[in-house]
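1. sequence first, then the predicted structure, then my questions.
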Amino acid sequence: MKPLPPGSVIGILGGGQLGRMLGSAAARLGFDVHILAPEDSPPAARIAAVYWQAAYDDESALREFADACDVITYEFENIPVSSVEYLVSIGSVVRPGAASLEKSQDRLAEKQFLNAIGIETGAYEPVSSPDDLATALNTLGGAGILKTRRDGYDGKGQVRLKTGDDLAAAFADIGKVPAILEAYVPFEREISVVIARASDGTVTAFDPSMNDHAGGVLRTSIAPCGLSEPVIAKARSMAETLARETGHVGVLALELFVLEDGTLLANEFAPRVHNSGHWTPEGCLTGQFEQHIRAVAGWPLGPVTRVFDVEMQNLLGEEALAPADSYGADAVITLYGKRDAKPGRKMGHVVRRTSIRALS
């Protein structure tokens, strides 16, 4: 595919805040944006040139959507793989394609794939019943985190367990669905590497961020992450391997545990722009949303030099209703346009530039 000229149409599957920020970046580069999602007036729909309200598996709507778009991307990993495969089968260019999407949708398949391409993870065991869970818990030393294999996010669909807990109740709590038990990893910190890969294989990597979670939800991301250059180089190499092995085009994020000796263990990856990269538009010469649009449109990737030390804080629930001046004069606020400020719901984020980075 030749690079798309301004005025071309970029289609985005998904109507959430990531689609909204991707759409805004695309519009700034001169593209028209079409959004397809099943909800009534989701955040991304209200910044789009055209909104297509339809189920992701509605092939008639997908065909009409594809006919209107020059390239199609997606904003989150729960888009049905079959929908992406259908779009490709009728001649659409979909970036990223189905490979990285499919691997990221099933936690067991994801970890097996990461291990197969040389990216180490923590120990894990598949679980399909309370009896499996008892065996897995014993294998992993009597403690772990039970997670659904599919559809869990922001702490949902997971339970922390130890020997002596009611395993049948825990399995019922996650819906009695196929699951995975992950061993506790004695990490010193968590980081994520956000990279972009162009269709010609060119890769750019943002500086890794150090991430802090509470209740399974990302609360803050800080860059720089405070690690040595050899550890950072290893983290970037792992993310680049993942992108190359899946043929990924666009932005991808790899979350990693860092042990005290600098060992890196992969937690999970996202085949899309990522919450931990929300600081990049304010902290770097090119942010993750513009970079993703550049990649899917066939443009050269932009420079990702970090020009500020930054801290990004997620705004959950009614935190987003606070007066803008309460965050400080150095704060850059992004709100997602969600209608209801439910407890724990990501409503926006704020980025603080803590210092200017000296550049050579």
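-> Happy to help now that I have it. Numbering: from 1, shown residues only.
2. CA only for contacts and neighbour counts going forward, please
-> OK.
3. what segments of the stretch 151-300 of the chain are strands?
-> All strands of the stretch 151-300 of the chain, identified by DSSP state E, counting those that start in this stretch, fall at 158-162, 179-182, 189-197, 203-205, 209-214, 217-223, 250-258, 264-270.
4. now the fifth one, how far from the centre of its chain.
-> Computed by Cα atoms, centre = their mean, to the nearest Å, the chain-centroid distance of strand 209-214 equals 14 Å.
5. repeat for the first one
-> When C-alpha coordinates are averaged (Cα atoms, centre = their mean), strand 158-162 and its chain have centres 23 Å apart.
6. Asn314: which of the strands of the stretch 151-300 of the chain is closest?
-> When the strands of the stretch 151-300 of the chain are compared by Cα to Cα, strand 217-223 sits nearest Asn314, at 5.3 Å.
7. helices and strands around the closest one, which ones?
-> Other helices and strands packing on strand 217-223, by 3 or more Cα pairs under 8 Å, 6 or more residues apart in numbering; DSSP states H and E, are strand 209-214, strand 308-316.
8. reformat the strands of the stretch 151-300 of the chain as JSON lines; add distance to Asn78 and mean neighbour count.
-> Below are the strands of the stretch 151-300 of the chain laid out as JSON lines (distance: least, Cα to Cα, whole Å; neighbours: other Cα atoms under 10 Å):
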{"stretch": "strand 158-162", "distance to Asn78": "17", "mean neighbour count": "17"}
{"stretch": "strand 179-182", "distance to Asn78": "17", "mean neighbour count": "25"}
{"stretch": "strand 189-197", "distance to Asn78": "19", "mean neighbour count": "26"}
{"stretch": "strand 203-205", "distance to Asn78": "24", "mean neighbour count": "20"}
{"stretch": "strand 209-214", "distance to Asn78": "22", "mean neighbour count": "18"}
{"stretch": "strand 217-223", "distance to Asn78": "18", "mean neighbour count": "22"}
{"stretch": "strand 250-258", "distance to Asn78": "15", "mean neighbour count": "26"}
{"stretch": "strand 264-270", "distance to Asn78": "10", "mean neighbour count": "22"}
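9. here's the one I want to compare it with:
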Amino acid sequence: MTAFPPGSTIGILGGGQLGRMLALAAGRLGLKSHIYAPEADSPAFDVAASHTIAAYEDEAQLAKFAKWVDVATYEFENIPVSTVEFLSARIPVRPGAKALACAQDRMNEKSLARELGAMTADFSAIDSFADLENVLDKGFAVPSVLKTRRLGYDGKGQAKILARADAEAAWTAMRDQPSILESFVNFRAEVSVVAARALDGTFKAFDVTENEHRNHILHRSVAPAPLNADVAAEAVAIAEKIAEKLDYVGVFAIEFFIVPDNGHDRLFVNEMAPRVHNSGHWTMDGALTSQFEQHIRAVAGWPLGSTGLNAPGAEMINLIGDDILTWEKIAAEPGAFFHHYGKKDARPGRKMGHVNRLLPKKPA
């Protein structure tokens, strides 16, 4: 298929910081962006050529949107699958509904990883308190964690079951939503693979990244992750298998737990994000092609860019809530790359921006 040339318009569903950074990357390539989002104060509006404020379920507005853009994508995985299916009947949407449906359900994610031969935590579908009691009575390991199957992120929609007596409170926290019970994984680190797959099946991954969380929110990412080369290669291979299985087009992330086992590291797939990812923000300054440009390239049908590094290593620090108020100090720091998301209110726990730094040597 012919690539969409400069001057074409990329439709982006979602107007948050990821949509904003996608629009900025598209502009660098001579491509226009049209943001579609229900929130009137969406930060991506500020950097896009045009925008639509409407609900994702508004088919009349979606039909107009489809006439105004050449190809569409989305910035987060909670876009309704029906929205992507509606648009896909009119214009190309990349990645497609198949990948979105998989990533929206933790059962689907875990089942796909197992189908492809990857390891995961033990898991079981839970649709009622009776289901939970039955699974625990049959010997499912405690401690464990109960999660909603859909719409959870940054630690939301989760409840720990540290002892059998915690089960009822955990189910109450799920508010009767379809859930998944997962065993605890005794991991020493969490890493992610951020990669892209093009229309022709070309696959390229950035260096595996190690991630540190605070209060269930990503705090710091460093690349390359301090892993043995064979473990890093295995993580990338698993990501490629998942992308092929889903006929994926665009950038995505696979999160892994690193589990020690008799002196060796084992990989456990945690979850998938069908979009550009917070743990890939370091690529904006640390890689020859940022994850945002790479996604736009894939969506527009262009060749993928190089994933090589600009320095031996790179780090990203999220600026959460009032952290953004240190912007002058960061701006004065030699070698710091400051990225502000254009959000007005610095609420606790809200991602307001990030700072990247290049490292003179590989992380140890």
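-> Nice, I can see it. None of the values given here were measured: they were computed from a predicted structure.
10. turn the helices and strands packed on strand 217-223 of the first structure into JSON lines, including distance to Glu75 of the first structure.
-> Shown next, in JSON lines, are those (distance: least, Cα to Cα, whole Å):
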{"stretch": "strand 209-214", "distance to Glu75 of the first structure": "21"}
{"stretch": "strand 308-316", "distance to Glu75 of the first structure": "18"}
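11. quick one: average offset of the longest strand seen in the first structure versus the second structure, please.
-> Identified as the longest strand of the first structure according to DSSP state E is strand 346-356. Compared with the second structure after the fit, strand 346-356 of the first structure shows a mean deviation of 1.5 Å (mean Cα distance after the TM-score superposition for the first structure).
12. and that strand, what's buried?
-> Neighbour counts over strand 346-356 of the first structure (16 or more other Cα atoms under 10 Å) mark 346-353 as buried.
13. follow-up on the earlier one: just put the strands of the stretch 151-300 of the first structure in CSV and tack on distance to Asn314 of the first structure.
-> Shown next, in CSV, are those (distance: least, Cα to Cα, whole Å):
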stretch, distance to Asn314 of the first structure
strand 158-162, 21
strand 179-182, 26
strand 189-197, 16
strand 203-205, 22
strand 209-214, 10
strand 217-223, 5
strand 250-258, 17
strand 264-270, 18
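14. for Tyr124 of the first structure, which of those strands is the nearest?
-> Of all these, strand 179-182 sits nearest to Tyr124 of the first structure, with 4.4 Å by Cα to Cα.
15. packing partners for the closest one?
-> Where contact means 3+ Cα pairs under 8 Å, 6+ apart, strand 179-182 of the first structure is packed against helix 107-116, strand 124-127, helix 130-139, strand 143-148.
16. the same query, at a cut-off of 7 Å, please.
-> Helices and strands touching strand 179-182 of the first structure, as assessed by 3 or more Cα pairs under 7 Å, 6 or more residues apart in numbering; DSSP states H and E, comprise strand 124-127, strand 143-148.
17. wait, which of those strands is closest to Ala54 of the first structure?
-> The minimum distance between Ala54 of the first structure and these falls on strand 143-148, with 26.9 Å, by Cα to Cα.
18. show me what that closest one is in contact with.
-> Residues outside strand 143-148 of the first structure that contact it (Cα atoms under 7 Å, 6 or more residues apart in numbering) are 137, 157-163, 174, 177-184.
19. one more time with 8 Å, if that's ok
-> Contact with strand 143-148 of the first structure is made by 107, 137, 157-163, 174, 177-184, as judged by Cα atoms under 8 Å, 6 or more residues apart in numbering.
20. ok, stretch 7-22 of the first structure next?
-> With Cα under 8 Å, 6+ apart, stretch 7-22 of the first structure has contacts from 23, 26, 30-37, 39, 42-45, 47, 56, 65-66, 68-76, 79, 273-274, 289-290, 292-293, 297, 336-337.
21. show me what counts as buried in that stretch.
-> In stretch 7-22 of the first structure, counting by 16+ other Cα under 10 Å, buried: 8-22.
22. what's the answer for stretch 334-342 of the second structure, then?
-> Here stretch 334-342 of the second structure shows 336-339, 341-342 as buried, counting by 16+ other Cα under 10 Å.
23. which bit of the first structure covers that stretch?
-> Aligned by TM-score structural alignment, stretch 334-342 of the second structure falls on residues 329-337 of the first structure.
24. what's the angle from the longest helix along the second structure to helix 106-115?
-> In the second structure, taking DSSP state H as the definition, the longest helix is helix 229-245. Angle of helix 229-245 of the second structure versus helix 106-115, following axes from the mean of the first three to the mean of the last three Cα atoms, to 10 degrees, is 120 degrees.
25. mean offset of helix 229-245 of the second structure relative to the first structure (after superposition)
-> For helix 229-245 of the second structure, the mean distance to aligned residues of the first structure following superposition is 0.5 Å (mean Cα distance after the TM-score superposition for the first structure).
26. that helix vs strand 189-197, what angle?
-> Going by the same axes, to 10 degrees, helix 229-245 of the second structure makes 50 degrees with strand 189-197.
27. could you give the angle of helix 229-245 of the second structure to strand 264-273?
-> If you take the same axes, to 10 degrees, helix 229-245 of the second structure sits at 30 degrees to strand 264-273.
28. check the helices and strands packed on strand 179-182 of the first structure for me and report the most buried one.
-> Mean neighbour count (mean count of other Cα atoms under 10 Å) peaks for strand 143-148 among those, with a mean of 23.
29. neighbours of Gly215 of the first structure, how many?
-> 10 (other Cα atoms under 10 Å).
30. ok, it to His248 of the first structure distance?
-> Remark: distance between Gly215 of the first structure and His248 of the first structure (Cα to Cα, to the nearest Å) = 30 Å.
31. try Val273 of the first structure
-> According to Cα to Cα, Val273 of the first structure stands 12 Å off from His248 of the first structure.
32. then Leu227 of the first structure?
-> Taken as Cα to Cα, the span from Leu227 of the first structure to His248 of the first structure is 27 Å.
33. many thanks, I have nothing further to ask.
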